[in-house]
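Student: Sequence and predicted structure are below.
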Amino acid sequence: MPNRKNKHKPRQHQAKRPRSEISTSESDISNTMAKSNVSYIEDTGFDQDFHTLNTLLETFSKDENTTKKAVTIILNHESFRSHISDILLEKVSTLESRIDSLEYQLDDLEQYSRRNCIKITGVAEGKEENTDEVALNVINKLILGPDKTSISLDKVERSHRVGKPRDDRPRDIIVKFTSYRDRALVYAKKSNLKTYNQNELNAHKIFINESLTRKRMDLLVATKKIFKEKRINSVWTYDGRIMAKTHTGKKWTITRSTDIDKLKEFIRSERPQPVTSTPAGR
């Protein structure tokens, strides 16, 4: 059989536009500008510059001169600058909100990883000490001893001093228990340290606190400052949360810096307002 010639014409492949090219129609730009309520009628020569900018955007590439021309037109008109500024501010605000949320979640996870830990402050420091034995000595003698209870070494997962050695005071000891139950038992009995701390012969007072993240420690310091100013009744921590009670008995949970501002505002609002008397005859 005779060879049949292919009657179909070969497809003509169109050249692909470079990725850097931005296709923006004039109607798209117009609609976008209209939606943003940008008033550009007052701009002198706006129509001419608008069409010029639209043409530049249609052929936008890596060409430096084209970029400079487009930027110059944008900067010369308040309408363009205002519109771009609004878009950027909205995106920045959204990103800041997301970052704040992620930082809070990360801090929450870090605090949860410390739920089995306590921090012991004021225990004398030795050169070749075993912090497990030092911590258990304080816990069993001073904290649990008065109630005739104790915990064994196998209940302690690990312990260590925090920071670099200092000459003015001993470093804190972080103790991590194998279970939250043992940690909660020790923390609940920390008030038994009052007898030891009231003895003037002891060189250092010993305190038991929760192991907080950096962010929550900063919140605790800020809340304690309000307490020292006698603006609230008390402040304490519970499972990594900063708690405060006002003089009217209202409890607050502090998790963010904005909660501190809300607490201060509430304190100002709950103060009794002075009563002003109206003179007789008026």
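Tutor: Cool, the structure landed.
Student: make it CA atoms for all contacts and neighbour counts henceforth
Tutor: Fine.
Student: any idea where the helices of the stretch 151-282 of the chain begin and end?
Tutor: Taking DSSP state H, counting those that start in this stretch, the helices of the stretch 151-282 of the chain run over residues 180-188, 194-197, 214-228, 257-270.
Student: Mind putting these into JSON lines with distance to Phe207 and mean neighbour count?
Tutor: Shown next, in JSON lines, are the helices of the stretch 151-282 of the chain (distance: least, CA to CA, whole Å; neighbours: other CA atoms under 10 Å):
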{"stretch": "helix 180-188", "distance to Phe207": "10", "mean neighbour count": "16"}
{"stretch": "helix 194-197", "distance to Phe207": "9", "mean neighbour count": "13"}
{"stretch": "helix 214-228", "distance to Phe207": "16", "mean neighbour count": "17"}
{"stretch": "helix 257-270", "distance to Phe207": "25", "mean neighbour count": "14"}
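Student: ok, second structure coming up, stack it against the first:
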Amino acid sequence: MEMRSRRKILLVHGIAEDKKENTSSSVVKILSDHLKVPGITTDSIGRSHRLGQPGTDKPRAVLVEFRDYGTKEKIWLAKKNLKGTGITLSEFLTKGRHTTFQAARQRFGVSRCWTRNGIIFVLGPDQVRHRIHSRLDLDAISTSESVTQATSAVTSVPSVVKDSRSAQVRTKRIGKK
């Protein structure tokens, strides 16, 4: 439920701070210059503000809530154009998902972990994409990988680790007549 309310929100990192700044116009200027997505105006943004307390050397992230989900998705999908600019985009995850995502990035590497609509995805060592909901799911990937590696070393027959979604079996609901 909480992630549903965060669907239209992105965090923009790396925008320099000014004393009297208008964060909406700063974000629109940066995104329209780098992303080349047409139609980004200050009217596209519902609200925006800096996160955290001022005073550090590092610029604080800007929380941007867009008026509609489509605009947020266009910007999210065009974020690869920000490479090398020092500006990054991230989703506004809940505390639990954020800590799980950080743990996944430490364990598997930055390039093998990503989020999409608040869902964490990890590309395992066996090149299978896993959908992560909690730390237990993350720990299950590590233990299943080490078990299959030990099994394949002993039997020398390659084993296949299934995607975490395929392990769930749903029964068909039969309605009353």
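Tutor: Nice, I can see it. The shown structure was predicted, so the numbers you read here are calculated from the model rather than taken from an experiment.
Student: Can you calculate the TM-score here?
Tutor: For this chain pair, the superposition-based TM-score is 0.81 by TM-score structural alignment, normalised by the length of structure 2; 155 aligned residues with a CA RMSD of 2.0 Å.
Student: Can you tell me the closest non-neighbouring residue to the residue nearest to the spatial centre of structure 2?
Tutor: The residue lying closest to the centre of structure 2 (CA atoms, centre = their mean) is Thr115, at 2.7 Å. Of all residues beyond its chain neighbours, the one nearest Thr115 of structure 2 is Phe121 (5.9 Å), with distances taken as CA to CA, 6 or more residues apart in numbering.
Student: neighbours around that neighbour, how many?
Tutor: Burial measure for Phe121 of structure 2: 19 neighbouring residues, criterion other CA atoms under 10 Å.
Student: Tell me who's in contact with the counterpart of it in structure 1.
Tutor: Residue pairing (TM-score structural alignment): Phe121 of structure 2 is matched to Met243 of structure 1. Residues in contact with Met243 of structure 1, defined by CA atoms under 8 Å, 6 or more residues apart in numbering, are 235-237, 251-254.
Student: If any of those residues are buried, give me the ChimeraX selection for them.
Tutor: This is how ChimeraX selects the buried members of the contacts of Met243 of structure 1, with burial counted by 16 or more other CA atoms under 10 Å:
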select :235,237,252,253,254
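Student: which residues does Ala70 of structure 1 contact?
Tutor: Ala70 of structure 1 touches 53, 56-57, counting by CA under 8 Å, 6+ apart.
Student: Tell me how far the residue nearest to Thr115 of structure 2 lies from Leu10 of structure 2.
Tutor: 18 Å (CA to CA, to the nearest Å).
Student: what do you get for Ile40 of structure 2?
Tutor: Ile40 of structure 2 is 14 Å from Leu10 of structure 2, by CA to CA.
Student: And Trp114 of structure 2, how close does it get to Phe108 of structure 2?
Tutor: 11 Å.
Student: Need the overlap of contacts for the two.
Tutor: The contact lists of Trp114 of structure 2 and Phe108 share Val122, where a contact means CA under 8 Å, 6+ apart.
Student: In terms of helices and strands, where is Ser93 of structure 1?
Tutor: helix 78-112 (DSSP states H and E).
Student: which residues touch the helix or strand just after that helix?
Tutor: Tracing the chain C-terminally past helix 78-112 of structure 1 and defining elements by DSSP H and E, one meets strand 117-121 next. Strand 117-121 of structure 1 has contacts (CA under 8 Å, 6+ apart) with 135, 170-177, 183, 187, 205-211.
Student: redo that, cut-off 7 Å
Tutor: 172-177, 183, 206-211 (CA atoms under 7 Å, 6 or more residues apart in numbering).
Student: What range does that strand cover in structure 2?
Tutor: Strand 117-121 of structure 1 covers residues 9-13 of structure 2 once aligned (TM-score structural alignment).
Student: Quick one: average offset of the matching stretch versus structure 1, please.
Tutor: Compared with structure 1 after fitting, stretch 9-13 of structure 2 has a mean deviation of 0.5 Å; criterion: mean CA distance after the TM-score superposition for structure 1.
Student: Name the residues of that stretch that are buried.
Tutor: 9-13.
Student: How about stretch 141-153 of structure 1?
Tutor: Buried residues in stretch 141-153 of structure 1 (16+ other CA under 10 Å): 141-144, 150.
Student: Among these, which one sits closest to Leu109 of structure 1?
Tutor: Distance to Leu109 of structure 1 across those (CA to CA) is lowest for Ile143, with 29.0 Å.
Student: what residues are up against the closest one?
Tutor: 186, 189-190, 192-193.
Student: just the buried members of the residues you listed?
Tutor: Buried among the contacts of Ile143 of structure 1 (16+ other CA under 10 Å): 186, 189-190, 192-193.
Student: Thanks a lot, see you next time.
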